[in-house]
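Engineer: structure for this input, please:
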Amino acid sequence: MAEANEFQIPRVKLGNQGLEVSKLGFGCMSLTGVYNSPLSEENGIAVIKHAFSKGITFFDSADIYGPHINEILLGKALKQLPREKIQIATKFGIQTLELPNVKLNGSPEYVRSSCEASLKRLDVEYIDLYYQHRVDTKVPIEETIGELKKLVEEGKIKYIGLSEPSPDTIRRAHAVHPITALQMEWSLWTRDIEEEIIPLCRELGIGIVPYSPLGRGFFAGKGVVENVAANSLLEMYPRFQGENLDKNKAIFSRIEGLAGKHQCTPAQLALAWVLQKGDDIVPIPGTTKIRNLDNNIGSLKVKLTEEDLKEISDAVPLEEVAGGISFQNMDHLRWQYGNTPPKN
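Structural biologist: Here you go, the predicted model:
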């Protein structure tokens, strides 16, 4: 089995603007709840410090996680780590998230106030990578990126990112200031970005940061060998519900079989599949458990050929995946609606 003993995590360039990060990042969201109960501050900091000790230097947060408490937790962990060796990514733009009501804000005034607030919560002088979390269709993207460009010039942020934008939005934003990274959902069972978004990123020299690369834990056994936690947001996710989940278990079984062939865990195989889609890809799986973190790091040691990658893809036919690609009532946050008003 691929394990994470004394293994050096590679360093890669994320985008072509100069940002260098660990090939595997860490998504901090779950440390303060969403899919599970939040960890204590002590345990959350311990997970972040363990990730760094293993060679992960790229940590992802957002002001809406908590809200706010995720950034505060990350900031406290940073006090026990060498700031100059860490790359912090955080996000702004979702002003309120009370399902089904979601308020987005991309105005220049909100951009600046959000950045100042995140800097304070993180207790840092600069943010390495600052994303617009979701596109506010009421504000021209040129205005939003224009303010982010000013923040770069002032040294408050180093690089600009976008999360879930449409292709047109990407081009328009990149024309104002180079976009360093794009954060999108990408996993074995969510591959809608492959046809248009990935080629566009490579055309423009934009790095790709897949979130939920394990299908929100499904390919690690969530909902199959491990129950979904009570009051988890996953209860709203169609793929983890009733008959959909029963059908999707067949997909997990196929990946489990292929993992045995490659002498790794299903999670490692699914994550290795994403990792080996290109040198410009840095997934950010999250976890609350150190053993799962070590397991994820072990995916970097799983080597797959082009034939292996195809075999793994073919084991998850998208037409067989049961359930929609988004949380109920949140389809308007998907990139394909990026340039049209949200549906009520």
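
Engineer: rest of the way, CA atoms for contacts and neighbours
Structural biologist: Will do.

Engineer: measure the residue nearest the centre of the chain to residue 284 for me?
Structural biologist: By Cα atoms, centre = their mean, the mean C-alpha position of the chain lies nearest to residue 211, the distance being 2.4 Å. Shown here: residue 211 relative to residue 284, a distance of 6 Å by Cα to Cα, to the nearest Å.

Engineer: who touches both of those two?
Structural biologist: Shared contacts of residue 211 and residue 284, defined by Cα atoms under 8 Å, 6 or more residues apart in numbering, comprise residue 27.

Engineer: the helices in the protein, which residues?
Structural biologist: 41-53, 69-78, 108-122, 141-153, 167-176, 197-204, 242-261, 266-275, 290-298, 306-314 (DSSP state H).

Engineer: distance to residue 34 and mean neighbour count added to those helices, as TSV?
Structural biologist: Putting the helices of the chain into TSV (distance: least, Cα to Cα, whole Å; neighbours: other Cα atoms under 10 Å) gives the following:
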stretch	distance to residue 34	mean neighbour count
helix 41-53	14	18
helix 69-78	11	22
helix 108-122	20	18
helix 141-153	28	19
helix 167-176	28	17
helix 197-204	27	16
helix 242-261	19	17
helix 266-275	20	26
helix 290-298	17	20
helix 306-314	28	14
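
Engineer: for the comparison step, fold the sequence that follows:
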Amino acid sequence: MASSAVEEVRVPRIKLGSQGFEVSAQGLGCMGMSAFYGPPKPEPDMINLIHYAASRGITHLDTSDVYGPHTNELLLGKALKGGIREKVELATKFGVKIEDGKREIRGDPAYVRAACEASLKRLGVDCIDLYYQHRIDTSLPVEITQNLPRFRTENMEHNKNLYERVNVIASKKGCTPSQLALAWVHHQGNDVCPIPGTTKIENLNQNIGALSVKLSAEDMAELESIASAGIKGDRLPPGFDSWKTSDTPPLSTWEAT
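Structural biologist: Sure, this is the predicted structure:
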């Protein structure tokens, strides 16, 4: 996709939920700026990236207290100064507590209040626009591993073949595989907002370009047929995909302290 075409795209707005809350149709995941994908990136560069994203209409910024931990929220706090806060929708998360190198899922009210107050302080704001639970507390210990199931040897070749099929479609559409993936998400409806993360302005522009990728019913059907072949391996290690085991005890069992 030509860079000139990318520059012309203005990110539209969508509504999340039923209460009129509006965000940019594509967000910016900020995790990789501070954690998990290599060493933290230079703060001035990341602040510049966040400001640039806002100028392009990407105003839905997503972070979490566990990114770093804490350092990503501190970075966002610096980036939000100088009037930027009023131009963006700020999302952060709670629920994963790391202490003495151990990871714990927490969802009790006292912890949530303390976590929220700490996030407000790090972000330097008095209001968080979207505050949600990062992982569901099922009162079970979380197993930790850096070995993602989809990239294990026994799954890699199968998943690589699926990627190659997607890549062929992307070539036909004149876009990158990542743009095609984002376009597929956008085509799920105007109430769906992907939040791809990046640490580079050129990649941010490429992500915005996904908004210009139009998929026909035939394109969608072909992508669905590839997906139906089944990706081998879970996206995350055991204990992280908490939506799979999200049943919680009944309210009647809770005794407030």
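
Engineer: what's the TM-score here?
Structural biologist: Superposed pair, TM-score by TM-score structural alignment, normalised by the length of the second structure: 0.87. Supporting alignment: 244 aligned residues with a Cα RMSD of 2.3 Å.

Engineer: re the thing from before, which one of the helices of the first structure lies nearest to residue 32 of the first structure?
Structural biologist: helix 69-78 (5.9 Å; Cα to Cα).

Engineer: quick check: angle from the closest one to helix 41-53?
Structural biologist: Here the directions of helix 69-78 of the first structure and helix 41-53 differ by 60 degrees (axes from the mean of the first three to the mean of the last three Cα atoms, to 10 degrees).

Engineer: Provide the aligned range in the second structure for helix 69-78 of the first structure.
Structural biologist: The aligned range for helix 69-78 of the first structure in the second structure is 71-80, by TM-score structural alignment.

Engineer: how distant is that stretch from the center of its chain?
Structural biologist: Its chain's C-alpha centre and that of stretch 71-80 of the second structure lie 16 Å apart, by Cα atoms, centre = their mean, to the nearest Å.

Engineer: cool, and stretch 11-18 of the first structure?
Structural biologist: 17 Å.

Engineer: next: stretch 327-344 of the first structure.
Structural biologist: Taking Cα atoms, centre = their mean, one finds stretch 327-344 of the first structure lying 18 Å from the centre of the chain it belongs to.

Engineer: and the residue nearest to the centre of the first structure, what pairs with it in the second structure?
Structural biologist: For residue 211 of the first structure, no residue is aligned by TM-score structural alignment.

Engineer: for residue 211 of the first structure, give its distance to residue 159 of the first structure.
Structural biologist: 18 Å.

Engineer: do the same with residue 176 of the first structure
Structural biologist: 13 Å.

Engineer: overlap in contacts, those two.
Structural biologist: With Cα under 8 Å, 6+ apart as the test, residue 176 of the first structure and residue 159 reach no residue in common.

Engineer: can I assume residue 57 of the second structure is in contact with residue 9?
Structural biologist: No - counting by Cα atoms under 8 Å, residue 57 of the second structure stays clear of residue 9, with 9.4 Å between them.

Engineer: ok, now how distant is the equivalent of residue 292 of the first structure over in the second structure from residue 118 of the second structure?
Structural biologist: Matched across to the second structure, residue 292 of the first structure falls on residue 203, judged by TM-score structural alignment. According to Cα to Cα, residue 203 of the second structure stands 31 Å off from residue 118 of the second structure.

Engineer: pretty sure residue 106 of the first structure sits against residue 131.
Structural biologist: No - counting by Cα under 8 Å, residue 131 is not a contact partner of residue 106 of the first structure; they are 11.2 Å apart.

Engineer: picking up where we left off before, between the helices of the first structure, which one is closest to residue 62 of the first structure.
Structural biologist: Nearest of these (Cα to Cα): helix 69-78, 6.7 Å.

Engineer: compare residue 106 and residue 131 of the first structure and say which is more crowded by neighbours.
Structural biologist: Counting neighbours by other Cα atoms under 10 Å for residue 106 of the first structure and for residue 131 shows that residue 106 has the greater number, 26 against 23.

Engineer: which residues touch the more buried one?
Structural biologist: Applying Cα under 8 Å, 6+ apart, the residues near residue 106 of the first structure are 93, 132, 135-136, 138-139, 141, 144.

Engineer: sorry, back to before: dump the helices of the first structure to TSV, plus distance to residue 234 of the first structure.
Structural biologist: Formatted as TSV, the helices of the first structure follow (distance: least, Cα to Cα, whole Å):
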stretch	distance to residue 234 of the first structure
helix 41-53	21
helix 69-78	19
helix 108-122	27
helix 141-153	31
helix 167-176	28
helix 197-204	26
helix 242-261	11
helix 266-275	18
helix 290-298	18
helix 306-314	24
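
Engineer: closest one to residue 336 of the first structure among those helices?
Structural biologist: Nearest of the helices of the first structure (Cα to Cα): helix 167-176, 8.4 Å.

Engineer: what range in the first structure matches the longest strand out of those in the second structure?
Structural biologist: As assigned by DSSP state E, the longest strand anywhere in the second structure is strand 89-94. Here strand 89-94 of the second structure aligns to the first structure at residues 87-92, judged by TM-score structural alignment.

Engineer: got the contact list for the matching stretch?
Structural biologist: 21, 57-64, 71, 111, 114-115, 118, 127-133.

Engineer: among those residues, name the ones in strands.
Structural biologist: 21, 58-60, 127-132.

Engineer: among those residues, which one lies nearest to residue 246 of the first structure?
Structural biologist: After measuring these against residue 246 of the first structure - Cα to Cα - the closest member comes out as residue 60, at 32.0 Å.

Engineer: so what corresponds to the closest one in the second structure?
Structural biologist: So residue 60 of the first structure corresponds to residue 62, using TM-score structural alignment.

Engineer: need the contact list for its match.
Structural biologist: With Cα under 8 Å, 6+ apart, residue 62 of the second structure has these contacts: 27-31, 90-92, 195.

Engineer: wait, doesn't residue 55 of the first structure sit right on residue 21?
Structural biologist: No - using Cα under 8 Å, residue 55 of the first structure is not in contact with residue 21; the gap is 10.1 Å.

Engineer: which position in the first structure aligns with residue 191 of the second structure?
Structural biologist: Checking with TM-score structural alignment, residue 191 of the second structure has residue 280 as its match.

Engineer: re the thing from before, ok, now which ones touch the match of residue 292 of the first structure?
Structural biologist: Residue 203 of the second structure neighbours (Cα under 8 Å, 6+ apart): none.
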